[in-house]
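# Sharing a sequence plus its predicted fold:
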Amino acid sequence: MKKLIVLWVTALTVLSCTSTSEYELQVVTIANGYSLTIPEFLNPMPRLNREASLQYQNAFKEFYVIVIDESKMRLKNEFERNGIIDKLPDNLDEYTKLCLPSVQQSLKNYKKLSTIDTTINDMHAKLISFTGTIENIDIYYTIGYYESKDIYYQTLVWTTAQRKEEYKEQMNAILYTLTEVNK
């Protein structure tokens, strides 16, 4: 009987040590567009942002991811239609300057932590991390802005400031996985 108990405890210990479901990854592919690798604990949530083509969350873990993709041609047409073609972004820096203020304005206590200019999967990218407060909740964000030949992308990942250290590594890793597919 003692051997059976020892064997059972050993089996449980081995299983618990190899269980990494919290950190397993899933690749989400948006048809004829892009893919993004995110933690498997996230689930689709279509009401995070009406403009996002990818929206995942885990409310219990307070972890959220969205991607907004904008065709450069569609963006140009909208700017022309609104008579502001002179404000159309020519490059990623201008696109970032166009988009980031709307995020900043939605926050109280906005504080930029870092900015990285890099190349990710053959796309020019700008990665920005910052904190801010929405409805008295302190939030930690990482945002990736990307430019491909025909499309601008925004990947927004956020959690509560309390969980920043718990998820920071995973959040940053997500930003490096955006990949165009079928282009």
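It's in. Numbering: from 1, shown residues only.
# Could you use CA atoms for every contact and neighbour count after this?
OK.
# T37 against V27, yeah?
Yes - with contact defined as CA atoms under 8 Å, T37 counts as touching V27 (4.3 Å).
# And these two? Which one has more around it.
Taking neighbours as other CA atoms under 10 Å, T37 and V27 compare with T37 leading, 17 against 13.
# In which helix or strand does that one reside?
Using DSSP states H and E, the element containing T37 is strand 34-39.
# Any idea how far that strand is from the middle of the chain?
9 Å (CA atoms, centre = their mean, to the nearest Å).
# Mind listing what's buried along the helix or strand hosting K97?
Element membership of K97 [criterion: DSSP H and E] is helix 92-105. For helix 92-105, a neighbour-count test (16 or more other CA atoms under 10 Å) marks 92-93, 95-96, 104 as buried.
# Comparison target below:
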Amino acid sequence: MKKTIAIFTTILVLMTMTSFAQTELKKYKAGHTFEIGLPEYMSKTIGINGSSAIEYQNIVKEVYGFIIFDTKEDLDLVDMKFSSINEFYDDFIKDFLKDEEKRKVSKPQFQKKGEINFIESDVTFYDKEAKTEIYYLVGIVETKTSYYKVMSWAAAEDKDKFKADFQKILYSLKD
């Protein structure tokens, strides 16, 4: 009898609680997952860029990189709706290293692989602190849900040595 009363009371409490709910809940997913390939000589690291989702480097070869993503949903929340990957690229590149000496930006190259859009360009500048010219492969990726900035760099004198690997990193991105 006591068990029956306890079960009945529990059921009554649960039914009462659900009947007082004002609205249905909308479900959200948190976090973002994507895949990227790195050359065997590079490893994940931290401390390069606080906004990045992943960072990679090889200190001996002096090559570095990181990836930052922005979901389209999050950009919409702050009224930053881009009509295309070209518009996203233009918005980013105009300020990228703009105050650095001898900054040069190549013409962007566009590619589409399946449903994913890619833009890449070469950026060089003179780093006063390091007293050397630095080369960046700047990659922008657009998927159905997000925009990614894929930044890989090395000394400009090593551009020919590492550019193909930097491109492999860029074009391996998927979400």
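Looks like it arrived, so ask away. Everything quoted here is computed from the prediction, not taken from an experiment.
# what about T159 of structure 1, distance to I66 of structure 1?
12 Å (CA to CA, to the nearest Å).
# helices or strands next to the longest helix seen in structure 1 in the packing?
In structure 1, taking DSSP state H as the definition, the longest helix is helix 2-18. If contacts are counted by 3 or more CA pairs under 8 Å, 6 or more residues apart in numbering; DSSP states H and E, helix 2-18 of structure 1 sits against no helix or strand.
# Flag every buried residue along that helix.
Under 16+ other CA under 10 Å, helix 2-18 of structure 1 has no buried positions.
# Now which residue in structure 2 aligns to I116 of structure 1?
Aligned by TM-score structural alignment, I116 of structure 1 pairs with Q109 of structure 2.
# Assess the claim that I116 of structure 1 and S129 are in contact.
No - with contacts defined as CA under 8 Å, I116 of structure 1 does not count as touching S129, sitting 9.1 Å away.
# quick one on the thing from earlier: if you count surrounding residues, which of T159 and I66 of structure 1 has more?
Higher neighbour count among T159 of structure 1 and I66: T159, with 25 against 22, using other CA under 10 Å.
# Distance from the helix or strand containing that one to the middle of the chain?
Secondary structure from DSSP H and E places T159 of structure 1 in strand 151-160. With CA atoms, centre = their mean as the basis, strand 151-160 of structure 1 stands 4 Å off its chain's centre.
# Just give the nearest non-adjacent residue to I48 of structure 2, would you?
Closest residue in space to I48 of structure 2, ignoring its immediate chain neighbours: E55 at 6.8 Å, by CA to CA, 6 or more residues apart in numbering.
# Now do the same contact list for that neighbour.
44-46, 48-49, 64-67 (CA atoms under 8 Å, 6 or more residues apart in numbering).
# let's see it at 10 Å
Listed by CA atoms under 10 Å, 6 or more residues apart in numbering, the contact partners of E55 of structure 2 are 42-49, 64-68, 150-152.
# which SSE is I134 of structure 2 in?
Per DSSP H and E: strand 132-142 holds I134 of structure 2.
# mean per-residue distance, that strand to structure 1?
Mean deviation of strand 132-142 of structure 2 relative to structure 1 after superposition (mean CA distance after the TM-score superposition for structure 1): 1.1 Å.
# In structure 1, what range does that strand match?
Under TM-score structural alignment, the match for strand 132-142 of structure 2 is residues 137-147.
# So which bits of the matching stretch are buried?
Neighbour-count burial for stretch 137-147 of structure 1 [16+ other CA under 10 Å]: 138-147.
# Touching both of T37 and V27 of structure 1, which residues are there?
177-178.
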